[in-house]
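no FASTA, just this:
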């Protein structure tokens, strides 16, 4: 293997379909096996991603020499972060530690790599199979390869100590050959908007996530939103219970407390309740205790099964000695059948029931600008008005028929989910066609299709920023519920069915707990 570049050289390295990216010639990690039948390749560590891959020499350029030419090849946040990191590395390499510390010295690793390459070349020249395997087994277990430059090169993932992993990319069609990384590319190639690396595994069941779910910043419970102040709410003198302090529940309870309501809380993870206790909430030990202490109890948990457990499970709502005249408001996104099961149980013990489905995200929950879709007991809806005013910008009463709110929520989620998948595919197509995705969003914002929500999600897709506002798994769950409603009504929902599969695929890629905007990963790759 020729070595025009030395270990530690800073370079611009280019993978097919991606912009040149700042990197460093590095020692391969243990899992990064040497490519077969490929010459003149280097192992490159990509700054800003913690990924490693084999790159051909003709797809590599010296960093400093081509810095002015290539530093503007992409405008994404990930690219800028990578450039910042390599510049920091130049200024203070000690800050980064030993990038080649894989348990042995660099010299040992490099010598071992040479020995492996020489041994494999000798074995292949003799036509021998890999050690310990028959030709048949070798053929079956061969890892798919990606054409990069004019030779086949395996590109693999590298996990950082934080767990960052490479996202898979589709295998290139047999016989396809990418262009070399030449100066002429700089004038003609449009920059890719994302930084993702290839995976050596082709099975969808084994494709990992390459972006960790960002840490959710702690909720500032004492900071009263301007929206809430403008509402001038007169809090009800009743006591309210709240089951579930997740992404949505936390923001809702914050606004209930800041608007002067008396609230008793319960959460499956008890530690989450401590912060709310500091700002005036009372903590209960079980859901049953919440209902017993409160006049009206809200439930906002993950899914229909969790909602049923709150009512029918051990120490659940039905274990309360009496529900006479007490109110129970189900805010979990559920199907109409589950809602009917809950109302029968609650009303059977003398309680009042209201389903109050919520439209919005984590941000709207914290700002108190959700939309409430309610159905059920009218008197309970009226008793909740001060609470609904604190948590939403509008509440709709859709009648006394239980299930109306759940059905309306499903319809809205169908529109939202299909639109999000369509946006993801549009951005992926633009990127593949060499168009600037930011320009696409700017144009979209001026058309009749303009939507603040879609523009916001589009920005997140471009920047690979999937901080969770609405979990992707929740969107997929809502699409599944909508399909169930369609089946019950014999209503064909082909677009919804396809969109559901797209979101399911994104979940399988490891993005279940990322924001729903991460569906772009499925569309792009």
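Nice, thanks for sending it over. The shown structure was predicted, so the numbers you read here are calculated from the model rather than taken from an experiment.

switch to C-alpha atoms for all contacts and neighbour counts from now on
Fine.

run a quick neighbour tally on residue 187.
Using other CA atoms under 10 Å, the number of residues around residue 187 comes to 10.

surely residue 307 is within a strand?
No: with DSSP: H, G, I helix; E, B strand; the rest coil as the criterion, residue 307 is assigned helix and is not in a strand.

burial measure for the residue nearest to it when sequence neighbours are not counted, as a count.
Leaving aside its sequence neighbours, residue 307 sits nearest to residue 301 (CA to CA, 6 or more residues apart in numbering; 6.2 Å). For residue 301, the count of nearby residues is 26 (other CA under 10 Å).

on the three-state scheme, residue 301 is what?
Applying three-state DSSP: residue 301 is coil.

and what of residue 271?
Here residue 271 is recorded as helix under three-state DSSP.

how near is it to residue 265?
As judged by CA to CA, to the nearest Å, residue 271 and residue 265 stand 12 Å apart.

the residue nearest to residue 307 touches residue 246, doesn't it?
Yes: taking CA atoms under 8 Å as the definition, residue 301 is a contact partner of residue 246 at 7.2 Å.

returning to that earlier point: which residues does the residue nearest to residue 307 contact?
Neighbour list for residue 301: 243, 244, 245, 246, 249, 307, 331, 332 [criterion: CA atoms under 8 Å, 6 or more residues apart in numbering].

ok, and here's another one to check against it:
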């Protein structure tokens, strides 16, 4: 390897670690007369700033563990071959991450009993091979079809159940104190809400067992409230924080512990969920003066439920890894509010696998399916962006179709009925039927969220020089609709 003349300057052919926005740090080699880096494995080139390039040998052991994907391991083996060849010294030991990878491959043919040494894993160790794990994407979580509140008669017969357990069975928000022996009508009301979020249509989740770990939850917007509702109803111990303290009060009655700062939540919990508006909000809470990043250590796990651009997710992961913590990105996917209310959303997940397993009971409480995509952070964020773009484009074509129906003098009722009987029918269109008939579709869809996700898609496509003409056109339609109606 050529010696560096001074810190921050690299010679032609130097092996380096390069960080491209939106991707994990990756081994590469500096070509001549430029800061354009050629990446091992893919042989792609990219222009990288000086601040995002690091000497290969100096950070060899540290950054070799930054990603666990097969593609990364292949690139790492190629870079190591070059490294040994340049140094001309066979005494260098192979990287531990490659040794572990080879040992794991060799062990697949002879399963051995495994004992869990992970202090976070509350489940008993599986006696099968370590590589045999539950495939969440193929096994729907078991639960009842509906989660209707028990009738007043059913609740009145449960007089022996203490008040705390009763709140778990039916987390309705009472305006008055509830007596153990005499439930009043306020407690049995059919429409108790907190900030228009219904909290009474939940029965205990059909999960194997609530985790013994302590959980934290940051962010109580419309999505966050529904998610927290299900996690609490499943019997988990949760510490919470929200920028607007008043939103925490009703959940405190359900057993949540309210904290003064996000940093206090991290300190009190083993694993903390973050559910915020967008990338900017997540980055502000994590890196800002709220104390989140400073409280991360080897005993902490951090799960980001926020839909965000991949680059922000990777930045958070790097900061957590540097402090020895574990990170998971798990954006939620749903088409209409009922899925949130009933705990039937989907989650796409990427990141630390052991943290994913530790969050099993929480995911069961809020999701119908969970798809673990990769241990390399960014995969889930990208998948969420693609699916969100599809959702936005479908809404866009439905709005355009309704405009055509109106301007051509056709009846909306006829249009909806014909579509429902045709092969074009879908659960998505059926869920939108009422809004279409009432001509309130524009106001009923999550316009701000669709525009946010379109911006992520177009930004990522621009970075990759992909062409996305349909999404770009639909985004302009939504911009016009948003300025007109909101």
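Sure thing, it's come through. Just so we're clear, the structure is a prediction, and the values are computed from it rather than from any experiment.

before we move on, back to that, can you tell me which of the contacts of residue 301 of the first structure is closest to residue 433 of the first structure?
Set against residue 433 of the first structure, the nearest of these by CA to CA is residue 246 (39.9 Å).

the closest one -> the second structure?
Taking TM-score structural alignment, the alignment pairs residue 246 of the first structure with residue 221 from the second structure.

what about the residue lying closest to its match once chain neighbours are set aside, distance to residue 449 of the second structure?
Using CA to CA, 6+ apart and skipping the chain neighbours, the partner closest in space to residue 221 of the second structure is residue 276 (7.2 Å). Using CA to CA, we find residue 276 of the second structure at a distance of 12 Å from residue 449 of the second structure.

again, but for residue 231 of the second structure
Per CA to CA, residue 231 of the second structure is found 23 Å from residue 449 of the second structure.

when those two are compared, which one has more neighbours?
Neighbours were counted for residue 231 of the second structure and for residue 449 using other CA under 10 Å; residue 231 has more, 25 against 15.

the more buried one and residue 360 touch, don't they?
No: here residue 231 of the second structure does not reach residue 360: they are 11.2 Å apart, not a contact under CA under 8 Å.

my guess is residue 60 of the first structure contacts residue 10. True?
No: assessed by CA under 8 Å, residue 60 of the first structure is found out of contact with residue 10, at 9.9 Å.

these two - which one has more neighbours?
residue 60 (26 against 23).

distance of the spatially closest residue to the more buried one that is not a sequence neighbour from residue 120 of the first structure?
Using CA to CA, 6+ apart and skipping residues adjacent in sequence, the residue nearest residue 60 of the first structure is residue 13, 4.6 Å away. Applying CA to CA, the value for residue 13 of the first structure to residue 120 of the first structure is 26 Å.

what about the strands in the stretch 1-150 of the first structure?
10-13, 21-25, 41-46, 51-56, 60-62, 146-148 (DSSP state E, counting those that start in this stretch).

please apply the same query to the stretch 251-400 of the first structure.
Remark: strands assigned in the stretch 251-400 of the first structure by DSSP E, counting those that start in this stretch are 262-266, 282-283, 296-299, 327-330, 352-359, 370-376, 392-397.

the strand or helix carrying residue 164 of the second structure maps to which residues in the first structure?
Taking DSSP states H and E as the criterion, residue 164 of the second structure maps to helix 163-169. On the first structure, no counterpart of helix 163-169 of the second structure exists by TM-score structural alignment.

for that helix, packing partners?
helix 222-233 (3 or more CA pairs under 8 Å, 6 or more residues apart in numbering; DSSP states H and E).

how big is the offset of the helix it packs on relative to the first structure?
Its aligned residues in the first structure lie a mean 0.5 Å from helix 222-233 of the second structure after superposition (mean CA distance after the TM-score superposition for the first structure).

can you find the partner of residue 318 of the first structure in the second structure?
Aligned against the second structure by TM-score structural alignment, residue 318 of the first structure finds its counterpart in residue 293.

and for that match, the neighbour number?
Neighbour count of residue 293 of the second structure, defined by other CA under 10 Å: 19.

right, and it touches residue 283 too?
No: here residue 293 of the second structure lies out of contact with residue 283, judged by CA under 8 Å, at a distance of 10.2 Å.

about what we covered before: what residues are up against the match of residue 246 of the first structure?
275, 276, 277.

any idea how far the aligned partner of the first one in the first structure is from residue 324 of the first structure?
Using TM-score structural alignment as the criterion, the counterpart of residue 275 of the second structure in the first structure is residue 300. Counting by CA to CA, the gap between residue 300 of the first structure and residue 324 of the first structure amounts to 22 Å.

who has more neighbours, these two?
Under the criterion of other CA under 10 Å, the comparison of residue 300 of the first structure against residue 324 puts residue 300 first, with 26 against 13.
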